[in-house]
Every structure is written in structure tokens, then in C-alpha cells.
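Peer 1: Here's my sequence, what's the structure:
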Amino acid sequence: MNTDSENYYDYDGLLKRAISQLPEEVFKDVRFEIPHAESFVEGNRTIIKNFRDIAKAINRDVQFFAKYVMKELGTAGDVEGQRLILQGKFGNYMINSKIKNFVEEYVLCPECGKPDTKIVKEGRIHFLKCMACGAMKPIKLI
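Peer 2: Below you'll find the model as predicted:
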């Protein structure tokens, strides 16, 4: 006996319908790699040549990203064109480790590990919201 209610609750049919409504990014199996900073020391300053490109690759605001890096390194600096100019001498390893920490805290989803996230504000709280799986994690702004 096949009734309308049995067809309505057909598991395979509901599953196919749910999968068809997911965004295409969920099914892409592209491995996300954190871009490496190209930096050099000039006098008493450290210059990251590809800073704006890194910010674009991780899909974050350049000023927000720069503020984090400067705070973590305990220094001042300015974004000029493509570059971030920092006061003081910092090694490439130290800069890349701070960028990696930023990506883990403010870019990658804590549930699915994908970089398809946005920072959204609800009330007075900021969240890292994943566009792939829908997870939300409260974050502290810098």
C-alpha cells in the first residue's frame, strides 16, 4: 500500500532534494593553502611585499589583517600599496607563523575546516560563519 505520506517522507528523495540545494563550493575538493609571505629586512624595517595578495587569498580586510599581524608582533606599521611595512626586524618564519595563526583563528571553519567563512555581527557579538556548512563560532575582534 503506497500512500502520499510515504512518498512525502521518502528518505532518498529528501536526501537528493537537500543535496541539490547546497552550494557548489561544498562539493569542491580543492585543498586550501596559506600563501607564504615574501618579506625582507631593510634597515630597521621589515617589508612584506605580497601582503595585500595574502589578504585577498584569505578573503579578509587588509586593515583588519594588518592590525592582527602588528599586534601579534608587538610593533607598528603601515599598509602601502601591496606591501605591509613593519617597524623592526622580523624573520620570515615568525611572520608566516603569525599569518598561519590568523588563518586558523579568523578564516578556517572550526567544524569542516574550509576557508569559506565570513565575519558577521549579531547584536554585539562577532561570529565566524561558514558558508559551506553553516557553523558559527564566536570570535574576539582585534
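
Peer 1: C-alpha only now, for contacts and for neighbours.
Peer 2: Will do.

Peer 1: what's next to stretch 129-136, contact-wise?
Peer 2: Contact partners of stretch 129-136, identified using C-alpha atoms under 8 Å, 6 or more residues apart in numbering, comprise 23, 25-26, 109-112, 114-120, 127-128, 137.

Peer 1: Please give the structure of this sequence too, so both can be compared:
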Amino acid sequence: MENKIYYDYDTLLKRAFSQLPEEVFKDIRFEVPLADSIVEGNRTVIKNFRDIAKVINRDIQFFAKYIMRELGTAGNVEGQRLILQGKFNNYLINSKIKDFIEEYVLCEECGKPDTKIIKEGRLHFLKCMACGAIKPIKLI
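Peer 2: Next comes the predicted model:
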């Protein structure tokens, strides 16, 4: 007669979890870099603006337009940078970026950043590719 070893479910589950890499258990996969800004005279330069737009997967002009509207100023994108007319501190810039992400990037239902802005007729929606939720949004 053969000797068979039977494992209970909990033992097998613990064994499976112990063999997974640590990265699997990390909850944070969406990290937006903080704005790297400096004031030059009467202008504020966000040096890593294009990198931030790339991480949040949004059109750089749309993103820049939002930031300029929220700060009540004019500006333009030059290469990696966004140049704003006026003096703005890093805290204010980062809070406006956070507001943009909450309104135009993160899904309201599941909280994931896997969203796209889609147009149906004259209306625009934020559609989540992870859970399928759709939320109407106002374009800038």
C-alpha cells in the first residue's frame, strides 16, 4: 500500500503565498511623481511636466490647459517643461495635479487609474477599462 500525504487547504494556501514575490502584495502601483518646479523671475517652470502626463496617461495639452485654468494663468509646454506666467509654490501645483488625477484619471468606482476619456455625441465620459464604470465629465 502506498503512503500518500494529504494536505489541508490552509496548509496549501500558506505554501502558495510563501512562494509569491513580495511585489504582488504591494497595493501601490500608481505613483505620480511630484512636480519639480522652480520660480525663475516672474515665471514658474515645472521641469518634469511631460513625465507626469505620461504616468497619468493623459494628453499633455489637455493636462496643461487644466493646470493653467486652475491656477488662473497663461503658459505653454516646451519640451519636458510647462512654463507658467506667475509665481506658484510647489504645494499649490501638486494640489492642482492631485485634483486633476481625482477628476480625470482615477475611476470613481474601483479607484484604478486604467481609464480613458471617450466621446459619445457631444458628451465626454471617463471610462474605466478595469471595471467598466462610466462617469460623465466636463472637458476644459
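
Peer 1: hmm, back to that, buried members of the contacts of stretch 129-136 of the first structure into ChimeraX, please.
Peer 2: To isolate the buried ones among the contacts of stretch 129-136 of the first structure in ChimeraX, judged by 16 or more other C-alpha atoms under 10 Å, type:
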select :109,110,114,115,116,117,118,119,127,128
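
Peer 1: quick one: the helices in the second structure?
Peer 2: Using DSSP state H, the helices of the second structure run over 9-18, 49-56, 60-71, 90-104.

Peer 1: middle-most residue in the first structure, spatially?
Peer 2: residue 107 (1.9 Å; C-alpha atoms, centre = their mean).

Peer 1: Now check it against the second structure: what is it aligned to?
Peer 2: For residue 107 of the first structure, the aligned position in the second structure is residue 105, judged by TM-score structural alignment.

Peer 1: what does residue 44 of the first structure give?
Peer 2: In the second structure, residue 44 of the first structure lands on residue 42 (TM-score structural alignment).

Peer 1: doesn't residue 75 make contact with that match?
Peer 2: No. Residue 42 of the second structure is beyond contact range of residue 75, at 11.9 Å (criterion: C-alpha atoms under 8 Å).
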